[in-house]
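K.L.:
just need the structure, nothing else, for what follows:
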Amino acid sequence: MRAARFHNFGGPEVLQLDEVAWPHPADDQVLIRVHASSINGTDLGLRRGGGPFRLTLRRPFTVGLDVAGEVVRVGRRVSAFEVGQRVYSLLGHSGGGAAEYVNAKASRVALAPSSVGWAEAAAVPLAGLTALQALREGAGPNLRPGARVLVYGASGGIGAFGVQLAKHFGAVVTGVARKEKLDFVRSLGADAVLDTQDLASAWQGEPWDVIFDTPPALKFSDVKPYLGQSGVYLSTRPIPTSPGDIGGMLARSGPRFASVMTKERSQDLTYLARLIDDGALRVPLDRTFPLSEIVAAHQYAEGSTVRGKVVVNI
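P.N.:
Coordinates of the predicted model:
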């Protein structure tokens, strides 16, 4: 079967299509015929070899952290899924999604939303789960009806889901993005929008209950004065990187820091699928590419014009 892999770290040009052996599911796995896999910021970081990846990632590595496709085989201990079902999954940092077939643990798989196509379904897992878990668990009681929520990076995959989910939970949402993308952010349901160049105006007026930094690009120490007494700064940075972050994470009172550790939970994927099928959540799909154009897909995903998600059709 074909798989998009890199043997060395670098730019999009290191990606190539290789012929590799079919995977065989373990007892707790589902074998999926992949129809689409999205590109996430983590994919780009893995490919570049940034941070710890340069030391820990085994190569050659097949890119693609989330997939949508159909079940073609199930492991002996799997009873929740049957051959032929439409499913989607977050594979995690093991990757493997940009290939014709992939194994996934059954606990990471859910029935795909029935109202959208393969590309839209594949755009959901990592970005949707990150936004959902950050807001529902990281923000906690701060995410209440009428809460003031600021989503920074609102035009990206996580940010686009974040705007919609915060609105779904009853918050009053301000989305921050590049000027040319503000109409897109408005279309997601944001109550107000701000150009990233005008972020200083966000610190005037009432304090924020939640600041959701999706790139992440802000600092807790910089935004802490603009959070309410029980406000929370949510970052997609998985671990605190400064003394201020650590202090905010350990704080018993006052504004706090919360990092997002995305969990591959099938029940959360089921919840997102229900929201999509009920029309309460729109999948922010920007553009699709065929697997044969994986290099171009990564080049586009790294650009500054992306609104929402980029997906590779397999």
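K.L.:
only C-alpha atoms from now on, for both contacts and neighbour counts.
P.N.:
OK.
K.L.:
and residue 93, how far from residue 145?
P.N.:
The gap separating residue 93 from residue 145 is 35 Å, by C-alpha to C-alpha, to the nearest Å.
K.L.:
correction: the previous question concerned residue 189.
P.N.:
For residue 189, the distance to residue 145 - C-alpha to C-alpha - is 15 Å.
K.L.:
between those two, tell me which one has more neighbours.
P.N.:
Using other C-alpha atoms under 10 Å as the criterion, residue 189 and residue 145 rank with residue 189 on top: 19 against 14.
K.L.:
to compare against the first, here's another:
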Amino acid sequence: MLQGRGGPEVLACAEVPDLGAPRGDEVLVRVRASSVNGTDLGLRRGGVPVPWMRRGGFVPGFDLAGTVVACGPTVTAFAPGDEVVALLGHRGGGQAEYALVRQDRAVLAPRGVPAAEAAAVPLAGLTALQALYRRAHLHRRPGARVLVIGGSGGIGVFAVQLAALAGAHVTATASMVKRDLVASLGAHDVLAPDEIRGTYDVVLDTPGVLPASAAHRLLGSGGLMVSTRPASAQAVRGLLTSALGGPGYSVVATSARPTDLSRLVRLVEDGALRVPVDRVFPLSEASHAHAHLDSGTSTGKVVLAVAEEPVP
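P.N.:
Model prediction:
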């Protein structure tokens, strides 16, 4: 539970009120694993507002893998015992033993995939997919030159693969020690940020660190830069400049589209999409997971294990 703003030490295990029986189209899920995303870090550090945080604290976690244990009266897509993955709403709650999830935010989990890997897919995978396909329309840009900023991060490891699967020529940024992994995911070129040269058809800024003005030097004619931080000042500036005739600029606000999540699940099941998990921590060591991410040494996803085995 997040008990304030600050360093990893503000995270602690705590008892929370019983969620009660699922209502309407909700399913009650026994959580097996939940990944730690940039949103969790932003909430803890104070960079993301949490107007709904109660005095008792906030349960983070915006995606999960787990087992359905009960269904609301209008649920049609699932039954108790189903293994699911889900993208939760802005109120989080995935880093707990149980979570209530609306059925349109969940899909059946990829078969034969460990829960820790399955839980790493929803938020980061959907962000990458929707940025590249729903914003940049990469499927309509055969042979596009794509630059992924942060190719070794949680979103970046999916973006590199999805761009490569679309037939793009993929360039990604990564530190020296992480270059081999990023190359193995399908990047044709892996560079340090200061080595970037030339222009691209699509630039995906996965950590949301590029100034909007970078679009002028990085984009070719008809190119598009996409940021994963839609509420940032840089994003507002980029959108305004683009609307006034400047370089193409867009943002992605990740949506719980079951068709998109099912697409990712199929790719994982088929072995076409790898889920690079850097480390798995028990839920009781959430603060250590955050400290590991803060260190900048992680590659891919960091996951919290909640329950080791499926519920009978």
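K.L.:
can you give me the strands in the stretch 151-300 of the first structure?
P.N.:
With DSSP state E, counting those that start in this stretch, the ranges of strands along the stretch 151-300 of the first structure come out as 172-177, 192-195, 208-213, 227-235, 256-259, 285-290.
K.L.:
residue 158 of the first structure: which of those is closest?
P.N.:
Closest to residue 158 of the first structure of those is strand 208-213 (C-alpha to C-alpha; 9.7 Å).
K.L.:
what's the match for residue 6 of the first structure in the second structure?
P.N.:
In the second structure, the residue equivalent to residue 6 of the first structure is residue 2, according to TM-score structural alignment.
K.L.:
what's the most buried one of the strands of the stretch 151-300 of the first structure?
P.N.:
Ranked by mean neighbour count under mean count of other C-alpha atoms under 10 Å, these are led by strand 208-213, which reaches a mean of 27.
K.L.:
equivalent range in the second structure for it?
P.N.:
Under TM-score structural alignment, the match for strand 208-213 of the first structure is residues 200-205.
K.L.:
check stretch 177-188 of the first structure too.
P.N.:
With TM-score structural alignment as the criterion, stretch 177-188 of the first structure aligns to 174-185.
K.L.:
end-to-end on that stretch?
P.N.:
12 Å.
K.L.:
quick one: map residue 73 of the first structure onto the second structure.
P.N.:
In the second structure, residue 73 of the first structure lands on residue 70 (TM-score structural alignment).
K.L.:
how much space separates its match from residue 101 of the second structure?
P.N.:
11 Å.
K.L.:
mind listing the shared neighbours of the two?
P.N.:
Shared contacts of residue 70 of the second structure and residue 101 (C-alpha atoms under 8 Å, 6 or more residues apart in numbering): 27, 28, 29.
K.L.:
what's the match for the second one in the first structure?
P.N.:
Okay, so that is residue 28 of the second structure. Aligning on TM-score structural alignment places residue 28 of the second structure opposite residue 31 in the first structure.
K.L.:
tell me which element its match falls in.
P.N.:
Assigned by DSSP states H and E, residue 31 of the first structure falls within strand 29-39.
K.L.:
whatever helix or strand comes next after that strand corresponds to what range in the second structure?
P.N.:
Past strand 29-39 of the first structure, further along toward the C-terminus, the next helix or strand under DSSP H and E is helix 41-48. The aligned range for helix 41-48 of the first structure in the second structure is 38-45, by TM-score structural alignment.
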